[in-house]
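>>> okay, here's the prediction I keep looking at, along with the sequence it came from:
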Amino acid sequence: MTMKIAGHRLTQEQLACEFSDVAPLLDATAAAAAASRCHYCYDAPCVQACPTQIDIPSFIRKISHGNLKGAAVDILSANPLGGMCSRVCPTEILCEGSCVRNHPGDEPVRIGALQRHATDSAMARGEPLFKRAPETGRRIAIVGAGPAGLACAYRLALAGHQAIIFDARAKPGGLNEYGIAAYKTVEDFAQREIEWLHSIGGIEIRTGVALGRDVTLDELRKQYDAVFIGFGLAGVRELALEGESLEGVMNAVDFIEQVRQADDLASVPVGRRVVVIGGGNTAVDAAVQSRKLGATSVTMAYRRGVENMGATWAEQEFAQNNNVTIVTHANPVRLIGADGHVTGVEFDRAGERLIIEADMVLKAIGQTLVPVGIDRELLSLDGGRIVTDENRQTTLAKVWAGGDCATHEGLDLTVQAVQDGKLAAASIGASFELTAIKAA
């Protein structure tokens, strides 16, 4: 999309302030105080709410005793991307939402902030926390360097296997690198976390390699002992409405990527009046970043009620605190333009006509699987996802899948993708052991 940069722009100093860390790291005193509030519950509900099953009471107790290395080991042994998850997890509906202190008159333990305190400390020290097992000679191809692929590769490498990751993008990280708001992952954290993962050894990352274009699934199955697919949902749903091709209309995920990859935030095009269509976390990230870049007004329009929005209550509140207006029960019917540029969006709201003026419209209505390089006769799909069993094994021999591209329990979250990668790695390793037993 070509678009003129809005007339009202913030200074470099203002932009640096707007895009500073939205949840700064706890200092030692604050971390100790936060840790002291934990009841260290037996059979803790916070653990059950965590898709990766981190032993939360254990790591918090270690923090309270000043043992940050031990706390990091607890976290990263269960979730190798624990640093990123501490930044982006919707803790309000997971661990903190299940905390026994989460009731009127009290507040939950700050589990996410404590997790970041421990993992960031471990990464800053740079000392090894885990030792890789001896080489097994097994080689696994991993398609996609997002959270699922990285977690799978790390677990396989830790077990002594060789993990070769292929990714179509120029940089690894997937959603963590390209699809999350810049104010959540400052100071190039996604790449620093990948460097930490890579330091275990046994992991090779090949960027600029796309399935179906540069390599086929059949080739990977023949050349490697197993294949894991974790390339996410690369497609974007369209509105299929009049005016969608107008200048100034773009996909929210592309806008977020522009912000994340910009060397100079002042160069990122943004409208004065921005309308974001959608109600999920992507919509919030796009809306808030538009406001932070200097948009005069930003409106999030969602076709149903707030209770149906994909964005959590905390994300909705965050958007509103950043001066984003949320309009619900607004179903878009057409995009209005003049001289080839968008000027507004017309909505049907409870049978009445509502027009919201806009010079930029961001579409955030969901993403879809792009099944390039996948033979649907060999690899079953269901609802636009690759079918897997509880161990993330597909219907095709030697192939596993996880993350947003695959069927799984739970929400499409970074932490769920990590768990998928873990489960697949364990299943792949078990298949090698079974093969060895049969051959003996």
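Happy to help now that I have it.
>>> going by C-alpha atoms from here, please, whenever you check contacts or count neighbours.
OK.
>>> spell out the secondary structure type for V361.
Using DSSP: H, G, I helix; E, B strand; the rest coil, the secondary structure recorded for V361 is strand.
>>> and the helices in the stretch 101-250 of the chain?
Assigned by DSSP state H, counting those that start in this stretch, the helices in the stretch 101-250 of the chain fall at 111-125, 147-158, 175-178, 189-198, 217-223.
>>> give me the residues contacting the shortest one.
What it means is helix 175-178. M84, G146, P147, K171, A190, Q191, I256, E257, R260, Q261, T414 (CA atoms under 8 Å, 6 or more residues apart in numbering).
>>> doesn't I205 make contact with the fourth one?
No - with contact defined as CA atoms under 8 Å, K171 and I205 do not form a contacting pair (9.4 Å).
>>> those two: who's more crowded?
I205 (19 against 15; other CA atoms under 10 Å).
>>> okay, pairing it with this:
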Amino acid sequence: MAEFSTPTTEHEFAENFAQLKPLMNRTEALYESARCLFCFDAPCIQACPSGIDIPQFIRQINSGNDTGAARTIYAANYFGNACGKVCPTEVLCEGACVYNLQEVKPIEIGRLQSYATTKAIQENKKLFAPGADNGRRVAIIGAGPAGISCACELRSLGYEVDVFEAQAQPSGLTVYGVAPYKITNEETLAEMAYLQAQLGYSVQYNSPISSREQLAELEAQYDAIFLGIGLGETNELGLPGEDKINCTGAVEFIAELRQRHHEIKVGRRVIVLGGGNTAMDAASESARLGAEDVVLAYRRGKEEMGAYEFEYDLAKGVGVKGLFNVAPLEIVGEDYVTGVRFIRTETAGGRVREIAGSEFELPCDMVIKATGQAKRAGFMSLIPGLETDGKGRIVADAVTGQTTNPKYFASGDARNGGAEVVNATAEAKLAARGIHAFLSK
């Protein structure tokens, strides 16, 4: 029996995908902020990749200065609102809270962050302004967290900025790849509109940059180019039957879900292949869409999964079952998926070994592959002198983000291989300063 009924309206979808971190009201924010100890050597700041002065903004909320709190947050992280919702705070700032040492519930830093920034967005508080025009232009490829963060910082430094985005909406995975129970489309797009209105960068949507000719044109027209291109589609597994109907990639599945909501259809029996955070999201989302049986299949043991423990707990909480030490051999079926043929595995010396004669078949009518994303190798090969490492990641200076082609800078998933939204925004802000230093010589 399914834990959730299949949603048929937007209201039912919203109920099934209720926010994990609902917006606080003023009373809740005052109460929670009063619990903070305002640590002098605050470990929460050290745990935040963007270095937000967390005790400072919490103190500002507690003293009634909500606008000041939003300013403190945004001064460090242009995706301050989104990160309050989508960050794995359980293992970052909240995971570092000193209350954990006393077995006391840590401060709800993420929700307090969302409270202050949401209020600033709703009241259209003026927190930013473009810097004095310095006569230089920068092109940004990709309007995801890295691209938009870089655009904001460059505008504050006085650069003219044009962002080229292949999709119809901004913010990359924040609106196309994050589970709907973490942040809504409306919240994401409200923050994007807020930033653009204040800092005045230009975004050209449905404008993919995909040829050497287009890149050469950008190179001629702009003083520097920033790559915030992220990653590509879900990796192929090379399995027989992978092309069958109802066998899809997790990235593509989540992107469609974020755009179509209750209009998307899910199988009654779903198998999700993978053990990372994206696999957990895809499994949890399938259950919330009304699937009667959702199995998360991973080739290693549970303790070896790449997913955060709280993400796996979240999936289990909505009825997802774990199947460990199994490797898929074939997607079974004629035109449509009817099952997956597995073989049992064991891990020895860090390597996965298949156990001969242990094959079995598990019936299903949908397979979701959460097996990582491909690098954009084809695109990167169009840029002269741009080097990538052995894992296909862009090679760039750790501080400035400058690549081996001096005119190009990069941050985000294309550079780090796939991390959190907060990592992309933090890297991109540094890269914007790297661009500024490079062009100021």
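Yes, it's here. Just so we're clear, the structure is a prediction, and the values are computed from it rather than from any experiment.
>>> in PyMOL, select just the buried ones from the contacts of helix 175-178 of structure 1.
Buried residues within the contacts of helix 175-178 of structure 1, by 16 or more other CA atoms under 10 Å, are selected in PyMOL with:
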select buried, resi 84+146+147+190+256+257+260+414
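>>> now the residue nearest to P328 of structure 2 when sequence neighbours are not counted: how far from L362 of structure 2?
Taking CA to CA, 6 or more residues apart in numbering, and ignoring the residues beside it in sequence, P328 of structure 2 has F342 as its nearest neighbour in space, at 4.4 Å. Distance, F342 of structure 2 to L362 of structure 2, using CA to CA, to the nearest Å: 8 Å.
>>> picking that back up, three-state assignment of the residue nearest to P328 of structure 2?
Put simply, F342 of structure 2 is strand when judged by three-state DSSP.
>>> and it, what pairs with it in structure 1?
For F342 of structure 2, the aligned residue in structure 1 is F347 (criterion: TM-score structural alignment).
>>> might one say that its match is in contact with H329?
No - applying CA under 8 Å, one finds F347 of structure 1 not in contact with H329, separated by 9.1 Å.
>>> ok, these two, which is more surrounded?
Taking neighbours as other CA under 10 Å, F347 of structure 1 and H329 compare with F347 leading, 22 against 15.
>>> contact partners for that one?
Applying CA under 8 Å, 6+ apart, we find F347 of structure 1 in contact with A330, N331, P332, V333, R334, R353, L354, I355, I356.
>>> and these as JSON lines, adding neighbour count, secondary structure and distance to M250 of structure 1?
Shown next, in JSON lines, are those (neighbours: other CA atoms under 10 Å; DSSP: H, G, I helix; E, B strand; the rest coil; distance: CA to CA, whole Å):
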{"residue": "A330", "neighbour count": "23", "secondary structure": "coil", "distance to M250 of structure 1": "19"}
{"residue": "N331", "neighbour count": "20", "secondary structure": "strand", "distance to M250 of structure 1": "18"}
{"residue": "P332", "neighbour count": "20", "secondary structure": "strand", "distance to M250 of structure 1": "15"}
{"residue": "V333", "neighbour count": "17", "secondary structure": "strand", "distance to M250 of structure 1": "17"}
{"residue": "R334", "neighbour count": "18", "secondary structure": "strand", "distance to M250 of structure 1": "15"}
{"residue": "R353", "neighbour count": "13", "secondary structure": "strand", "distance to M250 of structure 1": "23"}
{"residue": "L354", "neighbour count": "16", "secondary structure": "strand", "distance to M250 of structure 1": "21"}
{"residue": "I355", "neighbour count": "16", "secondary structure": "strand", "distance to M250 of structure 1": "19"}
{"residue": "I356", "neighbour count": "16", "secondary structure": "strand", "distance to M250 of structure 1": "17"}
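>>> which contacts among these does structure 2 share?
Among the contacts of F347 of structure 1, the contacts conserved in structure 2 (both residues aligned by TM-score structural alignment, their matches' CA atoms under 8 Å) are A330, N331, P332, V333, R334, R353, L354, I355, I356.
>>> check contacts around the counterpart of A374 of structure 2 in structure 1.
Taking TM-score structural alignment, the alignment pairs A374 of structure 2 with T368 from structure 1. Residues in contact with T368 of structure 1 (CA under 8 Å, 6+ apart) are L233, A234, G235, V236, R237, G384.
>>> who's in contact with the fourth one?
If I follow you right, that is V236 of structure 1. Residues near V236 of structure 1 by CA under 8 Å, 6+ apart: N251, I365, G366, Q367, T368.
>>> show me which of those is closest to D218 of structure 1.
Set against D218 of structure 1, the nearest of these by CA to CA is T368 (23.2 Å).
>>> any idea how far that closest one is from Y178 of structure 1?
Applying CA to CA, the value for T368 of structure 1 to Y178 of structure 1 is 16 Å.
>>> do the same with Q12 of structure 1
Taking CA to CA, one finds Q12 of structure 1 at 22 Å from Y178 of structure 1.
>>> those two: who's more crowded?
Using other CA under 10 Å as the criterion, Q12 of structure 1 and Y178 rank with Y178 on top: 23 against 12.
>>> aligned counterpart of that one in structure 2, please.
Mapped onto structure 2 by TM-score structural alignment, Y178 of structure 1 lines up with Y176.
>>> what span of structure 1 is stretch 132-147 of structure 2 aligned with?
Going by TM-score structural alignment, stretch 132-147 of structure 2 lines up with residues 134-149 of structure 1.
>>> contact partners of the matching stretch?
With contacts defined as CA under 8 Å, 6+ apart, stretch 134-149 of structure 1 is touched by 81, 153, 159-168, 172-176, 205, 211, 220, 224-232, 402-403, 414-415, 417-422.
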